[in-house]
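*Asks:* For reference, the sequence and a predicted model appear below.
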Amino acid sequence: MIERLPPDPRMIALPTELRNAIAQALNTVPETRWLNAARALSEQYRNLQSADAAPIVRTRLDALGYAALLMPATYAQLYGAMHAAAALVPSWQPKTMLDMGSGPGTALWAAIVCWQSLHDLTAWEREPMLIALGRDLARASANPALRHAHWVQRNLSAPIERGITFDLVVLGHVLGEIPPEERGAVVTSAWRMARGMLLIVEPGTPGGFSVVRAARDRLLADGAVTIAPCAHNLPCPLNDDWCHFPQRLRRPEFQRRARGAPSPWEDAKYSYAALARFPPERPIWGRVILEPSFNKAYAEVLISSRDGIVRHRALKRDRDAFRWVKHLEWGQTLEEKP
């Protein structure tokens, strides 16, 4: 039974084709087996000794557990970052894309929603079981670019031949899962291949933000231009805090079962940086980086802006200003200073 939720403009769901394809793949094995695989994977992630020691997907069952447990929220995070970047360069129409460390192709599914101009997709992935599952899922898509995506088994630390370029290059949930000493070289290689935009997405945790921040600093030094989320090309002004954003997701039933989560939705939180070889078409003054708070006296919001980190407060007696701050959304852009 599908639980009916009230309309929410912030809510997204997995594409129907992807949701059905995952459900069909899970139906090829007894439910207890993929549930156990998902729970074992969840336990491995909880017990990681370091952020760069992600569990290895060795079997088809491991891959199914990954799809049930992690793919929906990862899709939401990638979609949220892509949607935010695309909004600031509306006339940019990328045609080719490379997804580095693709897993089962989650970023490919999100990208074809946000950039319908894409017609040539390439996925690099180390684990053959994730490649096999990614190909199976892609066959369910009506999008020819996704159905005919080029899958390559590849370790990102391997040398990359020069001359390979793509309009869009994505590093989604990748940098945080490789040794810190290898991240700089991967970012440099990704930027060299990106003739348009490089998008980096990590979980919305202090550790994930730290990885994104370091990559952004490196790319700015190489001449990249920030598209999102920042309103500037200066070093991040945050101190003792981390920048992250939520993407509300309607959970598919198999994810709810894999997580043992009764709620029909979640806010999948992510940190990201979209950098390009061109400036944004819609320059912004700032972006809301935390959900507004309010009490009986005032409403307050935290904004990352061209003027630095701004804590904007509106007194309740100024009804219009109070209401405006109260109804701002986390992640919303502001074209002018309030």
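*Replies:* Alright, I've got the coordinates. Numbering: from 1, shown residues only.
*Asks:* C-alpha from now on. contacts and neighbour counts both.
*Replies:* OK.
*Asks:* Please name the residues that touch the residue most central in space within the chain.
*Replies:* Residue closest to the average C-alpha location in the chain (CA atoms, centre = their mean): residue 78, at 2.5 Å. Neighbour list for residue 78: 107, 110, 172, 201 [criterion: CA atoms under 8 Å, 6 or more residues apart in numbering].
*Asks:* The second one: neighbour count?
*Replies:* Pointing back at residue 110 there. By other CA atoms under 10 Å, 22 other residues sit near residue 110.
*Asks:* another one to put next to it:
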Amino acid sequence: MIRIPSKLVEAIRQNVSDSETVNAAQLRANYQSNKDHQGMYDTYLMSRMPATYAAISRVLQEIPLDANVETVLDIGSGPGTGLWAVRERFDTLESYVGLEGDQGFISLAERLNTSISEHVVAWMPGRYPKGLPNIKADLVLMSYTVGENSPETVAKTIDHVWAHNVSEWLVVIEPGTPKGFKSILEIRAYITANGGNIYAPCKGNYNCPLIGQDWCHFSVRLERSQLQKKIKDATLPYEDEKFSYLIVRNTPVALCEESSRIIKKPMVRPGHITLDLCNESGYERKTVSKSQKETYRTAKKVEWGDSL
């Protein structure tokens, strides 16, 4: 389970207008009206920022700690959620640039991130692809932003990002829906045709075995703060965020022939565990019985999204 950093929880609390009286119905109405007012930003902070933080954090766990990520470009950075996730993962971080077309989100990001100013942080107003800078970064992040744009805009954006921005890592995260997965597949196809190396969730540039059968998505559980439970009128101490993702790197990926990705929640039954696995050979449903002692012990520990 992902726990939201206490500094972020406190920063959200301090930046939500009248957080003691606002309620979930009011927040939903504010968000659905899609107007540029404080209520919309309050809604995003309370209902989406924690969940997107959890998804970004989970995906970044796939990148090794020794990757030496020093510079980050966050495209469609919103209130700077990616900055919080990146700094929690990589203590090598030195500078972060967030590109965001909504000035309200930029102002909010500046307020939220005053408590983590030990890094060089810059916020750039601009929409993509026209506003994309020509700067290289060790890691380029695009989270929950591709699906908000037309295929033509996405194609131009990825073309620019891959040619002018990515030094080593590109991370794309979308909602865990068929539409989100479709966006991931389109980017995946472009990247493999232009010299990129798929790092995760696949370990290689082979054709996705799930095309036409299912959509590849994962889930992360995040702990709800007391303020979240109050705002959402929720009793459960957690919530689940579904997401699809792609990690690409410039350096060729060392393939492991036996590496598989668990693409659904393991089904635990008396005496056996069933795992849905995906690898270069295709999709496989594997049952591990208790009699397979070592394998069974391993299967008991794995979760949806893990490699096996």
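*Replies:* On my side now, so go ahead. Given the structure is predicted, the values throughout are model-derived calculations rather than measurements.
*Asks:* And the furthest pair within the contacts of residue 78 of the first structure?
*Replies:* 110 and 201 (12.5 Å; CA to CA).
*Asks:* can you pull out the helices in the second structure?
*Replies:* Taking DSSP state H as the test, the helices found in the second structure are 6-15, 24-33, 38-47, 49-60, 81-89, 103-112, 151-160, 178-193, 226-232, 293-301.
*Asks:* Distance to residue 261 of the second structure for those - can I get that in JSON lines?
*Replies:* Output for the helices of the second structure, formatted as JSON lines (distance: least, CA to CA, whole Å):
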{"stretch": "helix 6-15", "distance to residue 261 of the second structure": "31"}
{"stretch": "helix 24-33", "distance to residue 261 of the second structure": "36"}
{"stretch": "helix 38-47", "distance to residue 261 of the second structure": "29"}
{"stretch": "helix 49-60", "distance to residue 261 of the second structure": "13"}
{"stretch": "helix 81-89", "distance to residue 261 of the second structure": "22"}
{"stretch": "helix 103-112", "distance to residue 261 of the second structure": "35"}
{"stretch": "helix 151-160", "distance to residue 261 of the second structure": "25"}
{"stretch": "helix 178-193", "distance to residue 261 of the second structure": "16"}
{"stretch": "helix 226-232", "distance to residue 261 of the second structure": "32"}
{"stretch": "helix 293-301", "distance to residue 261 of the second structure": "13"}
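*Asks:* Check the ones you listed for me and report the most buried one.
*Replies:* The highest mean neighbour count among the helices of the second structure, using mean count of other CA atoms under 10 Å, belongs to helix 49-60: a mean of 24.
*Asks:* could I get the contacts of residue 78 of the first structure as TSV with distance to residue 98 of the first structure?
*Replies:* As requested, those are exported to TSV (distance: CA to CA, whole Å):
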residue	distance to residue 98 of the first structure
107	10
110	13
172	11
201	14
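*Asks:* Which of those are retained in the second structure?
*Replies:* Contacts conserved in the second structure for the contacts of residue 78 of the first structure, using both residues aligned by TM-score structural alignment, their matches' CA atoms under 8 Å: 107, 110, 172, 201.
*Asks:* Map the third one across to the second structure for me.
*Replies:* Yep, that's residue 172 of the first structure we're talking about. For residue 172 of the first structure, the aligned position in the second structure is residue 143, judged by TM-score structural alignment.
*Asks:* since we're on that match, how many residues are nearby?
*Replies:* By other CA under 10 Å, neighbour count at residue 143 of the second structure equals 24.
*Asks:* Next: residue 331 of the first structure.
*Replies:* 20.
*Asks:* Give me the distance between the equivalent of it over in the second structure and residue 187 of the second structure.
*Replies:* Alignment note (TM-score structural alignment): residue 331 of the first structure maps to residue 305 of the second structure. Residue 305 of the second structure is 20 Å from residue 187 of the second structure, where distance means CA to CA, to the nearest Å.
*Asks:* How about residue 38 of the second structure?
*Replies:* 34 Å.
*Asks:* now residue 156 of the second structure
*Replies:* Counting by CA to CA, the gap from residue 156 of the second structure to residue 187 of the second structure is 11 Å.
*Asks:* One more: residue 98 of the second structure?
*Replies:* Residue 98 of the second structure is 21 Å from residue 187 of the second structure, by CA to CA.
*Asks:* so stretch 223-231 of the first structure matches what in the second structure?
*Replies:* The aligned range for stretch 223-231 of the first structure is 195-203, by TM-score structural alignment.
*Asks:* Next, count neighbours for the closest residue to residue 191 of the second structure other than its chain neighbours.
*Replies:* Once flanking residues are discounted, residue 191 of the second structure sits nearest to residue 197: 7.5 Å by CA to CA, 6 or more residues apart in numbering. The burial count assigned to residue 197 of the second structure is 23, neighbours taken as other CA under 10 Å.
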